[in-house]
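*Asks:* the sequence and its predicted three-dimensional model are supplied below.
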Amino acid sequence: MTQERTGLVTFVGNPVTLLGPEIKVGDKAPPFQVVDTDLKPVTLADTAGKVRLVTVVPSLDTGPCDTMARKFNEHAAQLPAEVVIYTISVDLPFAQARWCGNAGIERIKTLSDYQERSFGLAYGLLIKELKLLARTVLVIDRDDTVRYVQLVKEAANEPDYQAALAAVQKLL
């Protein structure tokens, strides 16, 4: 049975339930499989040995998610190639590709968890009521250990960009 967690996140002021375990700093990053904009599978193991900045959004078609992805894309220009930046949502890959083209996104890679919700369930970020992912930022080191987690309490709010980027810098 999937673990349910309450009292952690609101969506436009309404409390929601997260499905899956709580991932904490120091935990081994759980495996997952999502798809890229070409519908090709992507797993955590694909970037073994690299630092991963994983940004999670409910939908790129909303203002806060659009802003968050654009800001991380801008910051990515200052990061070395050994840092992989993923933005994961349950948006369809076709919509993600269109959004990236319209937004001029080049450095971050958008990934979709629409098929199995394996990322959302493995990381405890799937919102039960909406089947969307909770806004979160994770930093995973070269050895697949979680080094930073920020679960944004209100889904409509943006994360602390500087804290996430500082966590990445500590691993370089």
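*Replies:* Looks like it arrived, so ask away.
*Asks:* use CA for all of it now, contacts and neighbours both
*Replies:* OK.
*Asks:* I'd say residue 117 and residue 127 touch.
*Replies:* No. Using C-alpha atoms under 8 Å, residue 117 makes no contact with residue 127, being 10.5 Å away.
*Asks:* for those two, work out which one has more neighbours and name it.
*Replies:* Ranked by neighbour count (other C-alpha atoms under 10 Å), residue 117 and residue 127 place residue 127 first, with 23 against 20.
*Asks:* I figured the more buried one hits residue 20, correct?
*Replies:* No. Between residue 127 and residue 20 there is no contact under C-alpha under 8 Å: 9.6 Å.
*Asks:* which residue ranges of this protein form strands?
*Replies:* When assigned using DSSP state E, the strands of the chain occupy the ranges 4-11, 14-19, 33-35, 41-43, 51-56, 83-89, 109-112, 126-127, 136-140, 146-151.
*Asks:* second structure follows, compare the two:
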Amino acid sequence: MAQERTGVATFKGNPLTLVGPELKAGDKAPDFKLNANLLEQVSLANYAGKVKLISVVPSLDTGVCDAQTRRFNEEASKLGENVVVLTVSVDLPFAQARWCGAAGVDRVVTLSDYKDRNFGQAYGVLINEFQLDFRAIFVVDANDTIQYVEYLKEMTEHPNYEAAVEAVKKLV
């Protein structure tokens, strides 16, 4: 049975249970299988040699998640070719593609954890009560070592965008 963490996250003040370990800077980034579309799965190896800013959101169709993804899409254009910005949610790939088209988001790679929630469990962001991934930011260097982590305490709050972008800039 996967590790469960209580007392670390809330949704509108109500406690949530997160499944999986709490990752820290210096940890090796866990591998994952995420859907780029309905048929194609990708893993950490697909982004080998690149700095990865992984933005985790519960659903693109909510206000903070929408704003978070748009913000990182803007930042992505300034970070250079050696950086990839991944947005992970459990939204279906169809919904992610629709949202990106409507929002004009073209620099962020959206990946779906809908199939078996393996990313959520590996990165310690799976919300047991909702089976969604909790808001978090991971910056992973070109050698797949985590250099920056932010697990939000409250699901409806924004991450520290500036700190995440600065962590990326130190690596490029």
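*Replies:* All right, it came through fine. Here the structure is a predicted model, which means the values were calculated and not measured.
*Asks:* can you give me the TM-score here?
*Replies:* Aligned and superposed, the two chains score 0.98 in TM-score terms (TM-score structural alignment, normalised by the length of the first structure); 172 aligned residues with a C-alpha RMSD of 0.8 Å.
*Asks:* as JSON lines, the strands of the first structure with distance to residue 172 of the first structure would be great.
*Replies:* Putting those into JSON lines (distance: least, C-alpha to C-alpha, whole Å) gives the following:
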{"stretch": "strand 4-11", "distance to residue 172 of the first structure": "31"}
{"stretch": "strand 14-19", "distance to residue 172 of the first structure": "32"}
{"stretch": "strand 33-35", "distance to residue 172 of the first structure": "26"}
{"stretch": "strand 41-43", "distance to residue 172 of the first structure": "22"}
{"stretch": "strand 51-56", "distance to residue 172 of the first structure": "8"}
{"stretch": "strand 83-89", "distance to residue 172 of the first structure": "9"}
{"stretch": "strand 109-112", "distance to residue 172 of the first structure": "20"}
{"stretch": "strand 126-127", "distance to residue 172 of the first structure": "30"}
{"stretch": "strand 136-140", "distance to residue 172 of the first structure": "12"}
{"stretch": "strand 146-151", "distance to residue 172 of the first structure": "12"}
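*Asks:* out of the ones you listed, flag the one nearest residue 99 of the first structure.
*Replies:* For the strands of the first structure, the distance to residue 99 of the first structure is smallest for strand 109-112, at 9.6 Å, taking C-alpha to C-alpha.
*Asks:* got the contact list for the closest one?
*Replies:* 34-37, 42, 85-93, 96-97, 100 (C-alpha atoms under 8 Å, 6 or more residues apart in numbering).
*Asks:* repeat that for stretch 113-120 of the second structure.
*Replies:* Contact with stretch 113-120 of the second structure is made by 19-20, 31-35, 88-92, 126, 131-133, as judged by C-alpha under 8 Å, 6+ apart.
*Asks:* most neighbours among these, which one is it?
*Replies:* Using other C-alpha under 10 Å as the neighbour criterion, residue 88 leads the contacts of stretch 113-120 of the second structure with 31 neighbours.
*Asks:* list the residues that contact that one.
*Replies:* 54-57, 110-113.
*Asks:* could you redo the last one with a cut-off of 7 Å?
*Replies:* By C-alpha atoms under 7 Å, 6 or more residues apart in numbering, residue 88 of the second structure lies in contact with 55-57, 110-113.
*Asks:* what is the nearest of those to residue 159 of the second structure?
*Replies:* Nearest member of these to residue 159 of the second structure, counting by C-alpha to C-alpha, is residue 55, at 9.3 Å.
*Asks:* wait, what's in contact with that closest one?
*Replies:* Applying C-alpha under 7 Å, 6+ apart, one finds that residue 55 of the second structure lies in contact with 86-88, 136-138.
*Asks:* farthest pair within the residues you listed?
*Replies:* Longest span within these, C-alpha to C-alpha: 86 and 136, 11.9 Å.
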